[in-house]
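> Provide a 3D model corresponding to the input given below.
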Amino acid sequence: MKGIQAVGTWQKLQLFYHGILGNGDKRTDSWPLVYSPVPIICIFLCYLAVIWLGPKIMARRQPLNLKAVLIVYNFLMVGLSAYMFYEFTASSWLARYSLLCQPVDYSSSSLAMRMARVCWWFYFSKVIELSDTVFFILRKKNSQLTFLHVYHHATMIFNWWAGVKYVAGGQSFLIGLINSLVHVVMYLYYGLAALGPHMSRYLWWKRYLTSLQLLQFITVTAHTAYNLYDDCDFPDSMNVVVLAYSLSLIVLFSNFYYRSYVAKKQGKDA
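Okay, here's the model as predicted:
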């Protein structure tokens, strides 16, 4: 009897997995890291392994001098983020996207494919950004490996795998557009900081960068909540996931902002 139940459970899992594979956007299925969740799960597991083993391996070693690598990496990320911001803006504008409620265009028209492609690039950029964590470990900046940092980087790759797999376009474009703009500013800050200590006097605006990050999550939360309320022709399951995720980031970034700026200022004034 137990054997029959086990077979039944296994068949259900197989059907569920094949449903995940077969119900995606056919336009993006053949693109790298999209058709199956297995590759991105493997990347995630490698990421966790690096976080666990990396500090142990570096414990008895000197931190690496990655100045040149960080300068190149950060400014390349500025360029990639600027490109994605332009593509999200141009694609949505030319396709006359609605800011309030925009269904996914699953056609193979040039504009629909242009939007799908920039969604893929945005997803792939989240894989590239896992390098941020590797650089922290190699430079022995382990204090930067906070729950917020790991949670945000690890979950974004899954969120946008699902985005490109099922909803490559539509109202999800606004998330990519806003986040790309924020990352232009963020990687510009990190790129300038990597140039050396002499740049510190020009980097007084770090606090405002955190405020900008918080503002994006508040905007995404409001936008997603409106779409749930308005019953937009966009999967409610995606909206619920985005809403819950953006709320979690508001809580985590608000806590970071308080500890980094408010509590420290209060401590100095005491």
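
> alpha carbons only for contacts and neighbour counts from here, please
Fine.

> Would you mark the buried spots in the helix or strand hosting Phe135?
Using DSSP states H and E, Phe135 sits in helix 131-138. For helix 131-138, the neighbour count (16 or more other C-alpha atoms under 10 Å) marks 132-134, 136-138 as buried.

> which residues are in contact with it?
Identification of contacts with helix 131-138 by C-alpha atoms under 8 Å, 6 or more residues apart in numbering yields 50-51, 54-55, 58, 63-64, 66, 142, 144-145, 150.

> Turn the buried residues of helix 131-138 into CSV, including distance to Phe234.
Converted to CSV, the buried residues of helix 131-138 look like this (distance: C-alpha to C-alpha, whole Å):
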residue, distance to Phe234
Asp132, 33
Thr133, 34
Val134, 36
Phe136, 38
Ile137, 40
Leu138, 42
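
> For the protein, just list every one of the helices.
Ranges of helices in the chain, per DSSP state H, are 2-22, 38-58, 67-94, 110-128, 131-138, 147-166, 173-194, 206-230, 236-257, 263-269.

> closest to Cys101 out of those?
helix 206-230 (6.3 Å; C-alpha to C-alpha).

> Leu100: how many residues sit nearby?
13 (other C-alpha atoms under 10 Å).

> Reformat the helices of the chain into CSV and put distance to Pro32 next to each item.
As requested, those are exported to CSV (distance: least, C-alpha to C-alpha, whole Å):
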stretch, distance to Pro32
helix 2-22, 14
helix 38-58, 9
helix 67-94, 18
helix 110-128, 9
helix 131-138, 19
helix 147-166, 11
helix 173-194, 19
helix 206-230, 27
helix 236-257, 22
helix 263-269, 44
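
> so which of those gets nearest Asp29?
With C-alpha to C-alpha, the closest approach to Asp29 among the helices of the chain belongs to helix 147-166: 6.8 Å.

> Would you mind listing the buried residues in the closest one?
Buried, per 16+ other C-alpha under 10 Å, within helix 147-166: 148, 150, 152-154, 156-166.

> which of those residues lies closest to Leu70?
Nearest to Leu70 among the buried residues of helix 147-166, with distances taken as C-alpha to C-alpha, is His153, at 17.9 Å.

> Sequence B follows; please return its structure for comparison with A:
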Amino acid sequence: MVSLGYISEIWNKYEDPRTAGKFLMENPPTRFFGFIISYVLFIHFGPTLMKKRKPFELKLVKSVYNIFQIVINGYYGLYGLYYVFLTHNYNYSCPSLAIGNDEYAQTIAHLGHIYFLSKLWDLFDTIFIILKKNDRQLSFLHCYHHMFMAFATYFIMKFYIDTSFCLVAVINALIHSCMYFYYFLTTQNSEVKKSITWKKHITHIQMLQFTVLSIHFLRPVFNTECNRPKVWDIFMSLQILFILYMFIQFYIKTYLVKKNSNKKKF
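Next up is the predicted model:
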């Protein structure tokens, strides 16, 4: 059995010194994994515990939460866009690893850590779903997407933070800012929540996001002059394509199949 001491030794040996010691980046990674295990247990037991209880009224809590998400994602996305892509020469066909102690590399690591924490904050979406007993929203796609983003950002921050990850973070943050603006509107106006158009557009931009990011990670793979680790880019592109596939399946099931079934009723 692998001991915590062995894991800590591996973590210390290969960790990125720029993120060592930051919040939830400590060795051994007991606090991070404890957080994730608690999340998984709540997903498993939460619906059962809520079965005989009334749904929680979380309008005020969700409104504050959504506003915070709009602000933090909007700020991060715009600042990251300006700093990483507008003030520096970003190479889209072979992104820089940005490894070192210079200001640029340190800023990349700092921005990445903020993004990592925001992905843990996103897990509260699942908690709200369970507390409000919206079981239909508790899908495999929802849980997998949130879990993957939490794990991926943790390991990237711990071992391999580079500029290509910043592109993921910037695009994702800007889209999340729009998405949480929609969620905020639904807490204020029930008619917005009933609008299929809003939901479809949110799904459209999410699918567009994963399409762009999958292409972005595949470009260095086919660039023979790029010396980035190919295995890493292939892994990320495959994971993103898998999530895109699930979003497409969700889109077909939610908007195309239901639309056709409604037509047949008439």
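
> picking that back up, pick out the most distant pair among the buried residues of helix 131-138 of the first structure.
That would be Asp132 and Leu138, which, of those, are the farthest apart (C-alpha to C-alpha) at 10.2 Å.

> what's stretch 204-218 of the second structure aligned against in the first structure?
Per TM-score structural alignment, the counterpart of stretch 204-218 of the second structure in the first structure is residues 211-225.

> when you align them, which residue in the second structure goes with Leu45 of the first structure?
Under the alignment (TM-score structural alignment), Leu45 of the first structure maps onto Ile37 of the second structure.

> Please apply the same query to Ser109 of the first structure.
Using TM-score structural alignment, Ser109 of the first structure sits opposite Asp102 in the second structure.

> What's the separation between that match and Phe155 of the second structure?
Distance from Asp102 of the second structure to Phe155 of the second structure, counting by C-alpha to C-alpha, to the nearest Å: 22 Å.

> give me the number of residues near whatever residue of the first structure lines up with Gly21 of the second structure?
Gly21 of the second structure maps onto Ser30 in the first structure, with residues paired by TM-score structural alignment. Residue neighbour count, defined by other C-alpha under 10 Å, stands at 11 for Ser30 of the first structure.

> and if you look at Thr197 of the second structure?
With other C-alpha under 10 Å as criterion, Thr197 of the second structure counts 12.

> same deal with the one 10 residues further on?
Using other C-alpha under 10 Å, the number of residues around Met207 of the second structure comes to 20.

> got the contact list for it?
244, 247-248.

> can we see that at 10 Å?
201, 213, 241, 243-248, 251 (C-alpha atoms under 10 Å, 6 or more residues apart in numbering).

> Leu252 of the first structure too?
Per C-alpha under 10 Å, 6+ apart, neighbours of Leu252 of the first structure: 147-149, 151-152, 214, 246, 258.

> Just give me the match in the second structure for Ile137 of the first structure.
By TM-score structural alignment, Ile137 of the first structure lines up with Ile130.

> Could you measure from the aligned partner of Ile57 of the first structure in the second structure over to Pro55 of the second structure?
Alignment note (TM-score structural alignment): Ile57 of the first structure maps to Leu49 of the second structure. Computed as C-alpha to C-alpha, the Leu49 of the second structure to Pro55 of the second structure distance reads 11 Å.

> do Tyr160 of the second structure as well
For Tyr160 of the second structure relative to Pro55 of the second structure (C-alpha to C-alpha), the value is 41 Å.

> who's more crowded, the two?
Each of Tyr160 of the second structure and Pro55 has its neighbours counted (other C-alpha under 10 Å); Tyr160 has more, 19 against 15.

> Could I get the contacting residues of the closest residue to Ala112 of the first structure other than its chain neighbours?
Nearest residue to Ala112 of the first structure, sequence neighbours excluded (C-alpha to C-alpha, 6 or more residues apart in numbering): Asp105, at 5.9 Å. Counting by C-alpha under 10 Å, 6+ apart, Asp105 of the first structure touches 95, 111-113, 115-116, 167-170.

> what's the closest of the helices of the first structure to Leu100 of the first structure?
Across the helices of the first structure, closest to Leu100 of the first structure is helix 206-230 (C-alpha to C-alpha), at 7.0 Å.

> how close does the spatially most central residue of the first structure get to Leu21 of the first structure?
Centroid-nearest residue in the first structure, with C-alpha atoms, centre = their mean: Met156, separated by 3.6 Å. For Met156 of the first structure, the distance to Leu21 of the first structure (C-alpha to C-alpha) stands at 20 Å.

> before we move on, what about Ile51 of the first structure?
Applying C-alpha to C-alpha to Ile51 of the first structure and Leu21 of the first structure gives a distance of 29 Å.

> Quick check, Arg27 of the first structure in contact with Lys165.
Yes - because the distance of 9.0 Å satisfies C-alpha atoms under 10 Å, Arg27 of the first structure is recorded as touching Lys165.

> Need the residues touching each of the two.
Ala116.

> The second structure: which residue goes with Ile128 of the first structure?
Per TM-score structural alignment, Ile128 of the first structure is aligned with Trp121.

> ditto for Leu100 of the first structure
Checking TM-score structural alignment: Leu100 of the first structure goes with Ser93.

> which residues touch that match?
The contact partners of Ser93 of the second structure, taken as C-alpha under 10 Å, 6+ apart, are 216-223, 225-226.

> so where is stretch 153-166 of the first structure in the second structure?
When the second structure is aligned by TM-score structural alignment, the counterpart of stretch 153-166 of the first structure is residues 146-159.

> Mean per-residue distance, that stretch versus the first structure.
Compared with the first structure after the fit, stretch 146-159 of the second structure shows a mean deviation of 1.0 Å (mean C-alpha distance after the TM-score superposition for the first structure).

> ok, the closest residue to Gln137 of the second structure other than its chain neighbours to Ile43 of the second structure distance?
Leaving aside its sequence neighbours, Gln137 of the second structure sits nearest to Ile129 (C-alpha to C-alpha, 6+ apart; 6.9 Å). Distance of Ile129 of the second structure to Ile43 of the second structure, computed by C-alpha to C-alpha: 10 Å.
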